[in-house]
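> Need a 3D model of the sequence below.
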Amino acid sequence: MSIDTTKGVLGDATIDELKAGLRGTVVRPGDASYDQARAVWNAAHDKHPALVVRCAGTADVIRAVEFARSQDLLVAVRGGAHSIAGFSTCDGGIVIDLSPMKGAFVDPLRRRVVAQAGMTWADLDHETQAFGLAVTGGLVSTTGISGFTLGGGVGWLLRRHGLASDNLTAAQVVTADGRVVRADAEEHAELFWALRGGGGNFGVVTSLEYELHPVGPQVLAGLVFHPVAGARQVITRWRELTADLPDELTTMIVLTSAPPLPFLPEEVHGTPVVVLAGMYAGDPAAGEAAVGPLRGLGTPIADLMGPMPYTSMQSLLDPLWTAGAHNYFTSAFIEPSDAAIDALLRHHLAKPTPFSELHLHQLGGAFARVPAGATAFSQRGAGVLCNVIARSPDATGFDTHVAWARAAREDIARHGRGAMYVNFTGDAADDKVRASYPGAVLDRLVGVKDAYDPTNLFRLNQNIRPSTAR
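Down below sits the predicted model:
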C-alpha cells in the first residue's frame, strides 16, 4: 500500500511562519545539515522528508502538529530514531524530531522519574543510576525510551519488574487536534491504557513518567558463548532450567555468529555459535547461586558472566548494533518445544549472512503477573519471545536476508499462537497489527483512536486505523 506525502509545495513564507513560532529549528532539503537530520538508525529506510522540525519542548511539538494538520502533511514522529520498520522518517512529509528533548527529573523518595521523550536509555540510565534506581530499558542503550516503551519494552529487568510500559505511570501527550493532555490512571485513563503497548497511534508523547526500582550499581551479568555443535543441548537445558529461575534473573539465548573479539579464539570468528545472555537484578553474590546451573548448559568457548555495573550491561551490545546497517526485525511468541528448537537451529544454520540472528527472550515473572486487559500489551501467557533479525552492513543482498527472516518467522511461529511483538513486526501491514493485538484488544484500541485521532494523522506506526478508515 503506497503512502501519500504532501499535497502541494511548501512556500518559503509558510515555512518562515512555522520557524517564527518555534524555539527549536527547521531543517529543509538543501540545508547543510539535511542529510544528518533525515538519517535514522536503520539505513534500510532512506527517506527524504520535506521538513524536519527539531523540537526544543512541548510548545514546539504543538506547533509542529498544528502545522502538519493545516498543510495536510504526512507525519513521522522521531525519538531515538531506532524504529526498525522506518516509522521515524518519511518521504515528502514532516518529521517531528524529539531528540533534542532530553530533560529528566528524578524523585528518589517517590522512586519516580519524568523523562522527556527524546532521551535514549543511556541518557535515562545515567540519571536514574545516580540514585541507584532504574526501570526496564532496552538491550541497546542508544534506543530511544519513547517508542520502546509505547510498544511494550523488553529488557534485562523484565522478569523482576515487567515491561517498560508496565512501569509507565503517566505520559504527557500532544493529540492530533493540538491539545496537551496528561494520561494516567485517573485522567484520560483509556488513553493511558492504550499507550502501554498500543504504540504511537494516539498522539505525540512528549514526556513519560516511570516507576523506578533499586537496581545496581553492580549486577551479575554477561555472556556465555557455546559452539554451535552444542546448541541443541544448550537450548534444551536452558528451557528446563528457566522454569525454576528466580524473578531476579532474566535470560536470553542468542543464535548468532561469533564476533571478531579478542576474548574468542580466532578460529571461531564468524562461525555460528549459541550465546547465553543474562542479568541478575539483585545482590551479585546471591546471583552466583542462581546463575550457577546456567553455566553448566554445555562446554563453553568463553564465559564472560560476572559482576559489572548495570550501565555496562545495558550498553554491552552497543558495539554490535551501531547505526548505518540495513535491518529487518520480525517476531513470534512461542513455546520452545523440541520441534521449535529444530526450526530455530535449521534457520540459524541456513542464514545467508553472519550478521543475522535469532533471539529467544525468557518471559514469565513480573511480566506474566500483569492481569490480562490491564494494558494494551496482551501476550502475557507466552513462555518465550523469538526475535528474528536480518542485518547487513549495506544493501547488498538485503532482500535475500529479509526473505530468510520472513520464512524463519513463519516456520517458528507455528510453535506458538501466531502472535507478534508490536515493536518488531517488520512492517505495518494490517495482518501484523492483528497478530499483535487479540480481537477484543484491537477493538478497544480502535475506540481510543476514534477519540484522540479520528483522522489518522498519526499513521506511521503499527497503525490502529480509526473506524472511519477501516
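
> can we go C-alpha only for contacts and neighbour counts from here?
Noted.

> And the strands in the stretch 101-250 of the chain?
With strands called from DSSP state E, counting those that start in this stretch, the stretch 101-250 of the chain shows them at 104-107, 112-116, 133-134, 168-174, 180-184, 204-211, 213-214, 218-227, 249-257.

> Identify whichever of those strands lies nearest to Gln233.
Comparing the strands of the stretch 101-250 of the chain against Gln233 with C-alpha to C-alpha, the closest turns out to be strand 218-227 (10.3 Å).

> Pull the contacting residues for Glu211.
Applying C-alpha atoms under 8 Å, 6 or more residues apart in numbering, we find Glu211 in contact with Arg111, Arg112, Val113, Val135, Asn167, Leu168, Thr169.

> Against Asp283, how distant is it?
21 Å (C-alpha to C-alpha, to the nearest Å).

> Setting aside sequence neighbours, what's the nearest residue to Thr425?
Thr330 (4.9 Å; C-alpha to C-alpha, 6 or more residues apart in numbering).

> Now that neighbour: which helix or strand?
Secondary structure from DSSP states H and E places Thr330 in strand 326-334.

> other SSEs contacting that strand?
The criterion is 3 or more C-alpha pairs under 8 Å, 6 or more residues apart in numbering; DSSP states H and E, and the helices and strands that strand 326-334 contacts are strand 384-392, helix 398-413.

> One more, please, to line up against the first structure:
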Amino acid sequence: MTDEERKFERRTFLAGAAGAGGVALAGAALPGTAHAHGNGESIALVAPVTPADPQYPDLVMGLNNRWTATPDSVYVVDSPNQVAPIVRRAVRRGTKLTVRGGGHGFEDFVYNSEVETIIDMTNMNRIYYDARMKAVAVEAGAILLDVYEKLYQTWGVTLPGGVCYSVGMGGHVAGGGWGWLVRRNGLIVDHLYAVEVVTVNAAGRVNTIIATRDRRDPHRDLWWAHTGGGGGNFGVVTRYFFRSPGAHGRAPSQLLPKPPSKVLSSFALWSWSTMTEADYIRLLQNYASWHVANISPDSPTREVTSLIQSFHRSNGEIHMYAFVDSAVPNAQQMLDSYLAHLQNGVTPAVFAAQSTMPWLQFCKLTGTTNTLNNDPTLRGEYKSAFMKNTFTTAQAAAIYRAMTRSDINNPNLNIVISPYGGRTAAVPNAATAIPHREAAYKLLWQAQWANPADDAANIAWARETYRDTFADTGGVPVPNDQTDGCYVNYPDADLSDPAWNGSAFAWHDLYYKENYRRLQAVKKAYDPRNFFNHRQSVELPS
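As a prediction, the model looks like this:
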C-alpha cells in the first residue's frame, strides 16, 4: 500500500464516527430527491484493496473466467453511503471505474484491461423494510437466494427474479429481471418502485438520486431507465425499493406478490440415443406452439411454467422442467395438458417424475444444484433471442444441427428455451425500458468450458450455430413477426460486430428496440460526461 493510500485509509477510519449519521440520512431520503456530495475525500468509509493485498486475485474476476482485470484499486463496500466518495475520487482523477454486483456478467463490461477502479458490492447486501418509502429496500449487492429467503421467511412474499441463486440484484434488476414466476407475476422490474443511483453531472459533481415511478417525480425517467436499460449505463445503483403497483398499506406482507406455498413440479429426460431429427424438431415446435397459444396475461395457464435445457449430443441428455402452483384450480390437469402437448409425436422420455415441494425448497433446488451456473472455474460464451412465434422448421433444424455437430465434443454445450408471456405481456413495451413484451419464449446459448486452449472451438460453436439459426435475418433475431431481439442481461459483444450481425439492426435495436432513443435522453440528462461506459453501454445522442 502506498503512502497516499495509507493516508486515505486513515481518513476513512476517522470518518467512520462522523459518517455514521450518513447512513440514517440516506435511509430517510424522500422519493424524487437528489443529494449532492462535497468535494472532500475524507467521508469515504472504505479503504482500497490493491495488487499488494492477498485477496486481490479473487476480486478482479467474475464468474466467467474469460474476463479478468488489473485495476489499481478495488473497493469492497458494505453501505450505500460509501459509494459516492469513491465515484467522486475516480471522477477527479479521471480513472476508469466499473461496478461488480454478483459477478455474473457474461461479457467483459466489468473486468477488462482498461478498468482502473472497481467498486465491489458483494458485502452491501441488506434487505429490509423502509417505512419512509413504504417499500422493501434491497441493496445492490444482495444475491437472489438471500432476497427470496428474507422476503418469504419474514413476510411471506417474493419477487419474480432469476433462477441462479448467486446472481446479484444490481445488474439483474437493471436489465429487466426474468425468472421462474415470469408468467405468473411478470418481470422483477414490474414491481420496482424506486432506485437509488449515484450519478455524475456535466460539471463532474457527484449526486445520489432516488428516482421513483411516481408520475410527478422529476427523476422518473431515471427510474424508467433502470427497468431494463441494463447495468453500467447511468450511474452506480446502491439500492432498489420494491412495491407492486396498486399495493397499499405499511406491512411488507401487503406490498409484494405471494409465491405458491407449494409447487407441483415435473421433470423429464430424453436420451439423444433415441432422439431423431424429426423428434427433436417436433419437441421444440411443441414447446414453442404452447407458449405462443398461451401468451395471454389473463389465461389460467399463466400459472404453468416450463423450460427445456437441451445439451449437446456429447452430453447425451435433454432436460425439461415444469411446475404449477399446486393450490390453483385444476393444477394437475393444467400440468398434464401441457406435458401431453409437449410430448405429442415425440419419442418417449427415458425418465419422468412429478413431485410436490414447498416454494423455497424448489427455488433452492433449481438455483443451487446446476453446476454450470455456479462453477467459478468455467469460461463462457453466451447468446440470446426473444421469440414471438413458433420455431420455423429451418430454425428448429438449425438448433438440431447445433446440438449434433461432430466437430466438437463438449458435454457442457447447451441451449435453454425458457418461458415468457403471461403477466409479462400485460405491460406495454414502452412502460419499461425492456421492450420485449410480445415475446412468448426466449433462448439462451451457453458454451462453457475450463481450458483456455479450448476458447476458439467453443466460441466458434456458439457464433456459428447462432448465425445458422437466424440465417434468414442476417444471423441475429431481429424484431419482426417471428423474433424479437436479444436480452440485455445476456449481453453479447458480437451483436456490435458486422462479421456476426449482418442485419440492418444495430446492437442497441436488438436490446432496446424503440426505447433506445429515450434511454439516450436519460443518458444525456444523468451521465452527460459518459463517465459510466462499457463497449455496449447506452450512447450519448449525437
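
> Please report the TM-score between the two superposed chains.
Here the superposed chains carry a TM-score of 0.88, computed using TM-score structural alignment, normalised by the length of the first structure; 446 aligned residues with a C-alpha RMSD of 2.5 Å.

> all helices for the stretch 251-400 of the first structure, in order.
284-291, 310-315, 338-350, 366-369, 398-413 (DSSP state H, counting those that start in this stretch).

> Between these, which one is closest to Leu276 of the first structure.
Between the helices of the stretch 251-400 of the first structure, helix 284-291 lies closest to Leu276 of the first structure; by C-alpha to C-alpha that is 10.8 Å.

> highest average neighbour count across the helices and strands packed on strand 326-334 of the first structure?
Here the criterion is mean neighbour count by mean count of other C-alpha atoms under 10 Å, and of these the winner is strand 384-392, at a mean of 25.

> packing partners for it?
So strand 384-392 of the first structure, by 3+ C-alpha pairs under 8 Å, 6+ apart, packs with strand 326-334, strand 357-362, helix 398-413.

> Figure out which of these is closest to Ala290 of the first structure.
Here strand 357-362 is closest among these (C-alpha to C-alpha), at 14.9 Å.

> Run the angle between the closest one and strand 249-257 for me.
170 degrees (axes from the mean of the first three to the mean of the last three C-alpha atoms, to 10 degrees).

> against the second structure, where does strand 357-362 of the first structure fall?
Aligning strand 357-362 of the first structure against the second structure (TM-score structural alignment) gives residues 414-419.

> What is the aligned counterpart of Ile301 of the first structure in the second structure?
Using TM-score structural alignment, Ile301 of the first structure pairs with Val350 in the second structure.

> hang on, that match packs against Trp272?
No - between Val350 of the second structure and Trp272 there is no contact under C-alpha atoms under 8 Å: 10.1 Å.

> Mind checking which of the two has more residues around it?
Per other C-alpha atoms under 10 Å, whichever of Val350 of the second structure and Trp272 has more neighbours is Trp272, with 20 against 11.

> who touches that one in this structure?
Here Trp272 of the second structure is in contact with Arg313, Gly316, Glu317, Ile318 (criterion: C-alpha under 8 Å, 6+ apart).

> tell me which of those residues is nearest to Glu464 of the second structure?
Arg313 (16.9 Å).

> if I look at the closest one, how far off is Ile408 of the second structure?
In terms of C-alpha to C-alpha, Arg313 of the second structure sits 10 Å off from Ile408 of the second structure.

> likewise Phe351 of the second structure?
In terms of C-alpha to C-alpha, Phe351 of the second structure sits 27 Å off from Ile408 of the second structure.

> what number of residues lie near the aligned partner of Gly230 of the second structure in the first structure?
In the first structure, the residue matched to Gly230 of the second structure (TM-score structural alignment) is Gly199. Counted with other C-alpha under 10 Å, residues neighbouring Gly199 of the first structure total 24.

> got a list of what Gly199 of the first structure touches?
Contacts for Gly199 of the first structure (C-alpha under 8 Å, 6+ apart) come out as Gly147, Leu150, Gly151, Val422, Asn423, Asn461, Gln462.

> which one of those is nearest Val173 of the first structure?
Leu150 (12.0 Å).

> how about the helices in the stretch 101-250 of the second structure?
Along the stretch 101-250 of the second structure, the stretches classed as helices by DSSP H, counting those that start in this stretch are 144-155, 169-174, 182-185, 220-225.

> rewinding a little: need the helices of the stretch 251-400 of the first structure in TSV with distance to Leu74 of the first structure, can you?
Formatted as TSV, those follow (distance: least, C-alpha to C-alpha, whole Å):
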stretch	distance to Leu74 of the first structure
helix 284-291	49
helix 310-315	34
helix 338-350	38
helix 366-369	35
helix 398-413	27
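
> Looking at these, spot the one closest to Gly383 of the first structure.
In terms of C-alpha to C-alpha, the element of these nearest to Gly383 of the first structure is helix 366-369, at 9.0 Å.
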